[in-house]
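>>> I'll drop the sequence and a predicted model, then ask my questions.
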Amino acid sequence: MQNRTIPRRKPLRATIGIFGVGHYAYWPQFEGLLDELKAKQSRLAQKVQAHGVEVIDFGIVDDARGAYALLPKLQAAELDLIFCDMVTYATSSTFGVIIKTIDIPIVLVALQPLRAMDYSNASTYMQLCNDDFCSVPEFTGVAIRMGKKAPDCILGTLENDPVADAELAEYCQIAKVLHDLKRARIGQMGHVLESMLDMHADPTQFTAQFGCHIVQTEPHDVYRFYRDVTEPEIRIEAEKILGFFDTPDPQSDPITRKLTEEDLTTAARVSVALNKFIEKKKLDGLAYYYEGEPYSELRTVVTNFIVGNSLLIAAGFPMCGELDLKTCIAMLIMDRLDIGGSFAEFHPIDFNEGFVLIGHDGPHHINIAEGRPVLRSLLKYHGKPGAGASVEFKIREGPITMLSISSTYEGKFKFVLAEGESVQGPIPPTGNTNTRGFFKPEVRTFLKRWVAEGPTHHFALGIGHHAETIRKIANYLDLEAVIVSE
């Protein structure tokens, strides 16, 4: 049976502003030039809008007065990212006050209509239509003089340029990440697993550095819904679960067994309660850990989030056990980039074949599984109280990216990134996720370099190579980011 994909709970959203820049002196000199440049900017807006974002086109600014007039409009539009369309040469007075004042990312877009001028038939008019790059150095230099970083730049042609098209798509995805980071309501339930000092985090700093709000919640908030779940709701949810997971016989691990009807029923009931809980609280993610009194019904509830959480993660709702708020944010970033974002840590190293197992117990992003994910009943959750259904799979084979968000001594968040490969091969049948992760130059050196950057022991794991994209996000958030590489 093939994998089924869980649809998103909410569509990804972002609002991108576009304004063009030009030089007022050209318009009376070259009839039709302004209209041609407006058409070029309109085409850019169409291409951006095709990536599922809202686009607001602010027209063309051609002098300093126009820049000052545009500024309050940009500020009022609640934009997530701005494309400055370099439609022709423009003086930096069209840009200076904007880059000085605006705190959201601005990307310079220099996409000329022609791959090359027709030199034998060239004219000044043709040059001005393709002068997109001319003032880029002026703009980046002025940004630095204004005390800002030089803005990113997309260079290429407006049509038939796969590199430029990929960069436009990348920035649209970045805008979707920034949109949700600024607005997310992330639930915090319980406490950090005892003695995990790297998990502790100040909720206020998440608002200060990402913009999101940390919502304080209680295990009983879920328990109240759990008590009221009906038998028909349990039956429907159990059928849904079985539609996404295989339930094989146990293999070598004595604490695993074939999924029992009791564990399936409990997982389904908790899953229904979780969905009602997050809807009531209007949450966009959850970090949790709570043990509850031994043998209590509350303990049954809080130790059986795994299956429901895995369904929610795949639907775009990141959830982290062990109350790891930082990795919850890392998972949200990866999810909004549409590359997955599964809860992970390092497991044993295979020195024979040169890889390290990457996985974790608990919930995971089943939409990026290689093959159908598995549910097993566990007689015990290692290192934690409770027993019940647990999720097992490996990440889709191919390129992978890891993101750990740690805290520095100064209290700032830091992104630690790496890229590797998920490769084919068996994984332990333990009811947990595990992926065979290969990293350059070889596993021993890579892991030493990784830990030297001070990550937490958790990270988000996604598909594809996207470390540079995530580093751009860190840059826009004014956070340190390092890519552990060869």
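In hand now; what should we look at? Numbers count the residues shown, from 1 in each chain.
>>> going forward, measure contacts between C-alpha atoms and count neighbours the same way
Will do.
>>> Need the outlier residue of this protein, farthest from its centre.
Within the chain, the residue lying farthest from the chain centre (CA atoms, centre = their mean) is Ser120, at 48.5 Å.
>>> how much space between it and Leu114?
14 Å (CA to CA, to the nearest Å).
>>> Hmm, Phe413 and Ser407 touching each other?
Yes: here Ser407 reaches Phe413: they are 4.5 Å apart, a contact under CA atoms under 8 Å.
>>> which of these two has more neighbours?
Shown here are Ser407 and Phe413; by other CA atoms under 10 Å, Phe413 has more neighbours (24 against 19).
>>> Would you agree the more buried one is in contact with Ser404?
No: between Phe413 and Ser404 there is no contact under CA under 8 Å: 10.0 Å.
>>> which residues in the stretch 351-486 of the chain form strands?
355-360, 374-378, 388-392, 398-407, 413-422, 433-438, 459-463, 480-484 (DSSP state E, counting those that start in this stretch).
>>> Now do stretch 406-423: distance to the chain's middle.
Centroid displacement of stretch 406-423 relative to its chain, using CA atoms, centre = their mean, to the nearest Å, is 14 Å.
>>> Kindly report the same for stretch 238-258.
The answer for stretch 238-258 is 30 Å, by CA atoms, centre = their mean.
>>> what's the answer for stretch 458-468, then?
9 Å.
>>> which outside residues touch that stretch?
Around stretch 458-468, the neighbours that count as contacts under CA atoms under 8 Å, 6 or more residues apart in numbering are 327, 330-331, 334, 339-346, 368, 395-396, 398-405, 417-420, 483.
>>> Which of those are buried? Put it as a PyMOL command.
Selection of the buried residues among the contacts of stretch 458-468 in PyMOL, burial being defined by 16 or more other CA atoms under 10 Å:
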select buried, resi 327+330+331+334+339+340+341+342+343+344+345+346+368+395+396+399+400+401+402+403+404+405+417+418+419+420+483
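>>> Return the residues in contact with the closest residue to Arg471 other than its chain neighbours.
Nearest residue to Arg471 in three dimensions, chain neighbours excluded: Ala481, at 5.8 Å (CA to CA, 6 or more residues apart in numbering). Ala481 is in contact with Lys414, Phe415, Val416, Leu417, Arg471, Ala474, Asn475, counting by CA under 8 Å, 6+ apart.
>>> also this one, for the comparison:
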Amino acid sequence: MVERIFESIKALHKAKVGLYTIGHPTYWVQFDGLEDRLIQYGKFIETQLSQWGEVFNYGMIDSRDKSEAAGRWFNENNVDLLICFAGTYAMSADHIATPQICKKPVIVLNLQPAASINYEKTTTGEWLANCGACCVPEISNAFERTGIDFRVVSGLLGLKETPEISLADEVTYNHPDAIEAWHEIEEWLRAASVMRTLQYSKMGFIGHTYPGMLDMYSDFTMLQGQTGMHVEILEMCDLEKLVKEVTVEERAKKLDEVKKMFIISEDSPADPLAKKPTEKQLDWACTMAVAQEKMVRKFNLDALTYYYRGLDGNNLQHIQEGFILGHSLLTAQGIPCAGEGDMKTAIAMKICDILDVGGSFCEIVVGDFKDQTILLGHDGPFHIAISDGKPVLRGLGLFHGKSGSGISIEATVKKGDITTLGITQTNEGKLKMIVSQGVATHGPVMRIGNTMTPVQFSLGPRLFMNKWFKEAPTHHCAMSIGKNGRLFEKVADLMGMEFQIICE
């Protein structure tokens, strides 16, 4: 998880989860205490799930009528995900109406209370409290044949105390099969939170896509249709108006903040284009940072995609010269900003941010075949919260491949495990996630006012690039910290995106 250095501008939306326990009504009159025991297990699951989502626990479903009522109730509460706890054997006909009425993905929990039953003392009732797995094949068959979208998580329940009614040791919270099961459940809820947050998010698009970058071009309607994000098309004039409203006091406050957060560089010893920032450049970048945050708040944005050239040194060109610092600060405040008009990577960055794993804008900088690494980075923006030490501000005499000059950021992502998340578009117009897990190393970097991180992938640069390029990626991606491939795969699964992992 990322340690936030700023409070997020926008609150994230936790997943809404519909939880229910299933069982067989005949058992309740045959085995005293069994129904209540399973209901208590369900309440334990509710408490656990509440760490990562807003939980609506219907309780026991053991009849068609209850199943229908639960489906309606979950719809009324607008849940994102259904979680079915297989408490004991249950006939599929008694509970299948719930996901048929509330058409959300289902996670079936096959969590056994005891790691091992007490074979010498176990009664039939005791066994039935541990035989939830018995009905899961039936559930899977029924769900598959009726078109219900489902997944199964198996393992141990993970109690910290054994209920008085139990004849076996049910303290399994530290058992690997409980730990792993709950880690997987947590990932499903976090993935569902991504889905919900995107559905209620607004992507700002200012300027245009970098002309000629065909991989960047995407249909706004397609993006909204597949992610739920609304696209707010903005004018540079919207930002220009806000720049004029920035006060001297606001600019001075932002400059103080920046000086505490960044190292103000001297001239680069290598690149004559990378100089110590001038006071004029710093003042302008801070003025722009204030205006950029005002724009985000005015239009209620959750992410931003941008690119603009301007012409012959006009005012709009001058405005875009100050973009990088402010967009980096916004990215650290939970409003990821992607350059060159790359909306797909902005979405990837937003997914990383929702999951609290960073998400910095990057591309291939260069391969180091001696160290067997690939340097990943860009000329901005950067996710300051995942920086390895204080990032550096440099003044660039020109932005390579772009118009103008100004402040840029030089930084490296924290050393250790990283995962890149790229979102591309297929020939059929579908979004596709491309993921790679690697390790950020202590290798050398250039001092040219760009972000860059040496990353070692297990395949090595040659094979990695061949395999990655074969998947037809966009040339940008988001860099996150940690091993997040499995988590990203769950996001892709819930959002209906194709998923491909290049390197684990």
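All right, it came through fine. The structure displayed is predicted, hence computed values, not measured ones.
>>> quick one on the thing from earlier: what's the spacing between the residue farthest from the centre of structure 1 and Met126 of structure 1?
12 Å.
>>> What are the boundaries of the helices in the stretch 301-450 of structure 2?
Along the stretch 301-450 of structure 2, counting by DSSP state H, counting those that start in this stretch, helices occupy 315-321, 323-332, 343-354.
>>> give me the stretch of structure 1 that the last one matches.
Okay, so that is helix 343-354 of structure 2. Matched against structure 1 by TM-score structural alignment, helix 343-354 of structure 2 falls on residues 325-336.
>>> distance from the matching stretch to structure 2 after superposition?
By mean CA distance after the TM-score superposition for structure 1, the fitted stretch 325-336 of structure 1 averages 0.7 Å away from its aligned residues in structure 2.
>>> and the residue farthest from the centre of structure 1, how far is that from Thr88 of structure 1?
In terms of CA to CA, Ser120 of structure 1 sits 21 Å off from Thr88 of structure 1.
>>> And Lys326 of structure 1, by the same measure?
Distance from Lys326 of structure 1 to Thr88 of structure 1, by CA to CA: 43 Å.
>>> what's the answer for Phe305 of structure 1, then?
Applying CA to CA to Phe305 of structure 1 and Thr88 of structure 1 gives a distance of 56 Å.
>>> Surely Arg72 of structure 2 touches Ile101?
Yes: Arg72 of structure 2 lies in contact with Ile101 (CA under 8 Å); the separation is 6.7 Å.
>>> tally of neighbours for the aligned residue in structure 2 for Lys280 of structure 1?
Taking TM-score structural alignment for the superposition, Lys280 of structure 1 sits opposite Lys298 in structure 2. Per other CA under 10 Å, the neighbour tally for Lys298 of structure 2 reads 11.
>>> do Val272 of structure 1 as well
Other residues close to Val272 of structure 1 by other CA under 10 Å number 22.
>>> Doesn't it lie inside a strand?
No: going by DSSP: H, G, I helix; E, B strand; the rest coil, the assignment for Val272 of structure 1 is helix, not a strand.
>>> didn't it look like it was pressed against Pro232?
No: with contact defined as CA under 8 Å, Val272 of structure 1 does not reach Pro232; the gap is 10.9 Å.
>>> any residues in contact with both of the two?
By CA under 8 Å, 6+ apart, no residue touches both Val272 of structure 1 and Pro232.
>>> Just the element for Val243 of structure 2, please.
helix 236-244 (DSSP states H and E).
>>> Please list the residues outside that helix that contact it.
Ile206, Gly207, Thr287, Met288, Val290, Ala291, Gln292, Lys294, Met295, Leu316, Ile319.
>>> excluding its backbone neighbours, what's nearest the third one?
Of all residues not flanking Thr287 of structure 2 in the chain, Arg251 sits nearest, at 5.2 Å (CA to CA, 6+ apart).
>>> In structure 1, what residue corresponds to the one you found?
Per TM-score structural alignment, Arg251 of structure 2 is aligned with Ile234.
>>> Which SSE is immediately downstream of the host helix or strand of that match?
In this assignment (DSSP H and E), Ile234 of structure 1 forms part of helix 231-244. Using DSSP H and E, the helix or strand that follows helix 231-244 of structure 1 in sequence is strand 256-258.
>>> Can you list the buried residues in that following strand?
Under the neighbour-count criterion of 16+ other CA under 10 Å, strand 256-258 of structure 1 has Thr256, Arg257 buried.
>>> which bit of structure 2 covers it?
Mapped onto structure 2 using TM-score structural alignment, strand 256-258 of structure 1 spans residues 274-276.
>>> residues making contact with the matching stretch?
Against stretch 274-276 of structure 2 from outside (CA under 8 Å, 6+ apart): Ile264, Ser265, Glu266, Asp267, Ser268, Arg394, Gly395, Leu396, Gly397, Arg447, Ile448, Gly449.
>>> Now with 7 Å, please.
Ser265, Glu266, Asp267, Ser268, Arg394, Gly395, Leu396, Gly397, Ile448, Gly449 (CA atoms under 7 Å, 6 or more residues apart in numbering).
>>> quick one: which of those residues has the most company?
Neighbour max across the contacts of stretch 274-276 of structure 2 (other CA under 10 Å) = Arg394, 29 neighbours.
>>> Just give me the match in structure 1 for that one.
Aligned partner of Arg394 of structure 2 by TM-score structural alignment: Arg376.
>>> same check, this time on Leu431 of structure 2
Under TM-score structural alignment, Leu431 of structure 2 pairs with Phe413 in structure 1.
>>> Spatially nearest residue to the most centrally placed residue in structure 1, not counting backbone neighbours?
Residue closest to the mean C-alpha point of structure 1, counted by CA atoms, centre = their mean, is Ile333 at 2.0 Å. Leaving out its chain neighbours, the residue that sits closest to Ile333 of structure 1 by CA to CA, 6+ apart is Val177, at 5.7 Å.
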